[in-house]
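Engineer: Attaching a predicted model along with its sequence, questions to come.
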Amino acid sequence: MTHLTIAVDRVVPDAYAAAPALVAKLRLAESTGAAVRAVAVRCQVRIEPQRRSYTADEEPGLIDLFGARERWSTTIHPFLWMHTSSVLPGFRGSCEADLPMPCTYDFEVVGSKYLHALAGGAVPLLFLFSGTVFTDGGNGFQVAPVPWDLEFRYSMPVAVWRESIDRHFPGAGWLRLDHEVIRRLSDYRSAHGLTSWDETLTRLLTVDAGAPR
């Protein structure tokens, strides 16, 4: 019977990903001496927002998620950030391995909205592992499940996530809009001779005598 543990040493930006992504640097250990041939690991990464405090500057960005600050004692709860998986290499004793963590800029995703609201500090993460462990057996491979209670808490610096996003959206971002809204924005831009989407939205946001121009 294998005895597997998994810890997260650190989380870093993936410098070679085609889209925003992080990499969790894992440390695996097997204490019975069995030769592990591979670990097919699945991981649910959750954010535990109740494990940190928030500044007044961060509060406006969190209202959509948790309501007014006076309600936070009852409305702030852990929530899912992502599912990820990988086939980790074989080892005996211990080893290090990478777990990919794909990210998104999309403001419609709860995790992204939360992360955009943070000015600094750390993101309290909980890694919940599952999957299958393949080891050498008397007549070939032996298969065992990753223990259901295998989990690890890690505080990821907000700056790590921002670095990953900035690699792909330096000084900019994007919004997902309905096709009809895009058409109306395009018509407005053309009608007013505006040269960019930034200029178009800035003009719409400008308030004159209490009404948008």
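Structural biologist: Sure thing, it's come through. Numbering: from 1, shown residues only.
Engineer: CA only for contacts and neighbour counts going forward, please
Structural biologist: Will do.
Engineer: OK, contacts around residue 167?
Structural biologist: Applying CA atoms under 8 Å, 6 or more residues apart in numbering, we find residue 167 in contact with residue 20.
Engineer: For it, give its distance to residue 19.
Structural biologist: 9 Å (CA to CA, to the nearest Å).
Engineer: and if you look at residue 194?
Structural biologist: Distance from residue 194 to residue 19, by CA to CA: 30 Å.
Engineer: next one: residue 179
Structural biologist: Remark: distance between residue 179 and residue 19 (CA to CA) = 24 Å.
Engineer: and what of residue 56?
Structural biologist: As judged by CA to CA, residue 56 and residue 19 stand 32 Å apart.
Engineer: Compare these two (neighbour count), which wins?
Structural biologist: The neighbour count for residue 56 versus residue 19, taken as other CA atoms under 10 Å, is higher for residue 19 (17 against 7).
Engineer: On the three-state scheme, the more buried one is what?
Structural biologist: coil (DSSP: H, G, I helix; E, B strand; the rest coil).
Engineer: Leaving out sequence neighbours, find the closest residue to it.
Structural biologist: Using CA to CA, 6 or more residues apart in numbering and skipping residues adjacent in sequence, the residue nearest residue 19 is residue 168, 6.7 Å away.
Engineer: Next: residue 23.
Structural biologist: Setting aside the residues directly before and after it, residue 23 is nearest to residue 100 in space (CA to CA, 6+ apart), at 4.7 Å.
Engineer: Comparison target below:
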Amino acid sequence: MVDLRFKIEGAEAERFSVSPLLIFFLRVETELQRRVDSIMLNCQIRIDATRRAYSAVERERLGELFGAPERWSETLRSLLWAQVSIVVPRFEGETTVRLAAPCTYDFCVASAKYFYGVTDGEIPLTFLFSGSLFFKDEPGSLQIEQISWSTEANYRMPVELWREAMEMHYPNGVLLRLDAEAFDRLYRFKRRRGLLGFEEALATLLDTAEAET
């Protein structure tokens, strides 16, 4: 089996995309003494939540994911972020490619809850690779080898990088998804109170609830 090594050398928020993306710069190395024609690469990106410490504020914000802090020794676990696929073009020895990971403000998705809940520091990530490697042997015949599922790379991503990506697309805002019935009730409340926007309607409801509490 051809030995492949992967390393994440850095990351940045993509500025010119329709939706929020984080770009990871993936270095691929091989000891194969000939040209690699291409690699059809699959990558599963996981959040290694157990590999960092959390402040009291973060524990409160992450309660929906992991429960009460006193139970975190049992409930804290890794989370799936994304499954992405790319084609690594022809190279010899080593190359660097851009691996794009989608971001979302959909709080039905565990990764969005986690990224929003962590306030500072770094997020430990694991990249798990699979796929197919294409190259020619000495006689010139095409060879195909599978990439072992044990092939991986680790990276500690600054939390601010995710916030930067979201701020580019949703400046000073957060998306909130409601089902149709809840939206109709909120819209009806807004109209009846003569309120100008949905933020004002939500603020009125929250102020009332907090006053009653």
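Structural biologist: Nice, thanks for sending it over. Please read these numbers as outputs of a predicted model, since none were measured by experiment.
Engineer: How alike are these chains, TM-score-wise?
Structural biologist: The TM-score (TM-score structural alignment, normalised by the length of structure 1) is 0.95; 212 aligned residues with a CA RMSD of 1.5 Å.
Engineer: Which helix or which strand is home to the residue nearest to residue 23 of structure 1?
Structural biologist: Using DSSP states H and E, residue 100 of structure 1 maps to strand 94-102.
Engineer: quick one: that strand to structure 2 mean distance?
Structural biologist: Superposing on structure 2 and averaging over aligned pairs (mean CA distance after the TM-score superposition for structure 1), strand 94-102 of structure 1 comes out at 0.8 Å.
Engineer: Output the contacting helices and strands for that strand.
Structural biologist: strand 21-30, strand 79-92 (3 or more CA pairs under 8 Å, 6 or more residues apart in numbering; DSSP states H and E).
Engineer: so of these, which one's packed in deepest?
Structural biologist: Ranked by mean neighbour count, those are led by strand 21-30 with a mean of 19 (mean count of other CA atoms under 10 Å).
Engineer: Check which helices and strands that one is in contact with.
Structural biologist: So strand 21-30 of structure 1, by 3+ CA pairs under 8 Å, 6+ apart, packs with strand 4-13, strand 94-102, helix 158-168.
Engineer: If we use 10 Å, what do you get?
Structural biologist: Where contact means 3 or more CA pairs under 10 Å, 6 or more residues apart in numbering; DSSP states H and E, strand 21-30 of structure 1 is packed against strand 4-13, strand 35-47, strand 79-92, strand 94-102, helix 158-168.
Engineer: wait, which of these is closest to residue 202 of structure 1?
Structural biologist: Closest to residue 202 of structure 1 of those, according to CA to CA: helix 158-168, at 22.1 Å.
Engineer: angle of that closest one against strand 21-30?
Structural biologist: Relative orientation of helix 158-168 of structure 1 versus strand 21-30 (axes from the mean of the first three to the mean of the last three CA atoms, to 10 degrees): 130 degrees.
Engineer: how far apart are helix 158-168 of structure 1 and its match in structure 2?
Structural biologist: Aligned to structure 2 and superposed, helix 158-168 of structure 1 gives a mean residue distance of 0.5 Å (mean CA distance after the TM-score superposition for structure 1).
Engineer: How far off centre is that helix?
Structural biologist: With CA atoms, centre = their mean, to the nearest Å as the basis, helix 158-168 of structure 1 stands 11 Å off its chain's centre.
Engineer: and that helix with strand 4-13, angle?
Structural biologist: Using the same axes, to 10 degrees: helix 158-168 of structure 1 against strand 4-13 is 60 degrees.
Engineer: Report the buried residues of helix 158-168 of structure 1.
Structural biologist: 158-159, 161-165, 167-168 (16 or more other CA atoms under 10 Å).
Engineer: The longest strand anywhere in structure 2 vs structure 1, average offset?
Structural biologist: When structure 2 is parsed with DSSP state E, its longest strand is strand 122-136. When structure 1 is superposed, strand 122-136 of structure 2 averages 0.7 Å from its matched positions, counting by mean CA distance after the TM-score superposition for structure 1.
Engineer: buried sites along that strand?
Structural biologist: 122-131, 133-135.
Engineer: Just tell me the aligned range of the following helix or strand past that strand in structure 1.
Structural biologist: Heading C-terminal from strand 122-136 of structure 2, the first helix or strand you meet, by DSSP H and E, is strand 142-147. Following TM-score structural alignment, the aligned partner range for strand 142-147 of structure 2 in structure 1 is 141-146.
Engineer: what residue is smack in the middle of structure 2?
Structural biologist: Note on structure 2: the residue nearest the mean C-alpha position is residue 81, at 4.4 Å, using CA atoms, centre = their mean.
Engineer: Farthest-apart pair in the buried residues of helix 158-168 of structure 1, please.
Structural biologist: 158 and 168 (16.4 Å).
Engineer: okay if I get the buried residues of helix 158-168 of structure 1 as TSV plus distance to residue 40 of structure 1?
Structural biologist: Below are the buried residues of helix 158-168 of structure 1 laid out as TSV (distance: CA to CA, whole Å):
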residue	distance to residue 40 of structure 1
158	29
159	30
161	26
162	29
163	29
164	26
165	28
167	30
168	29
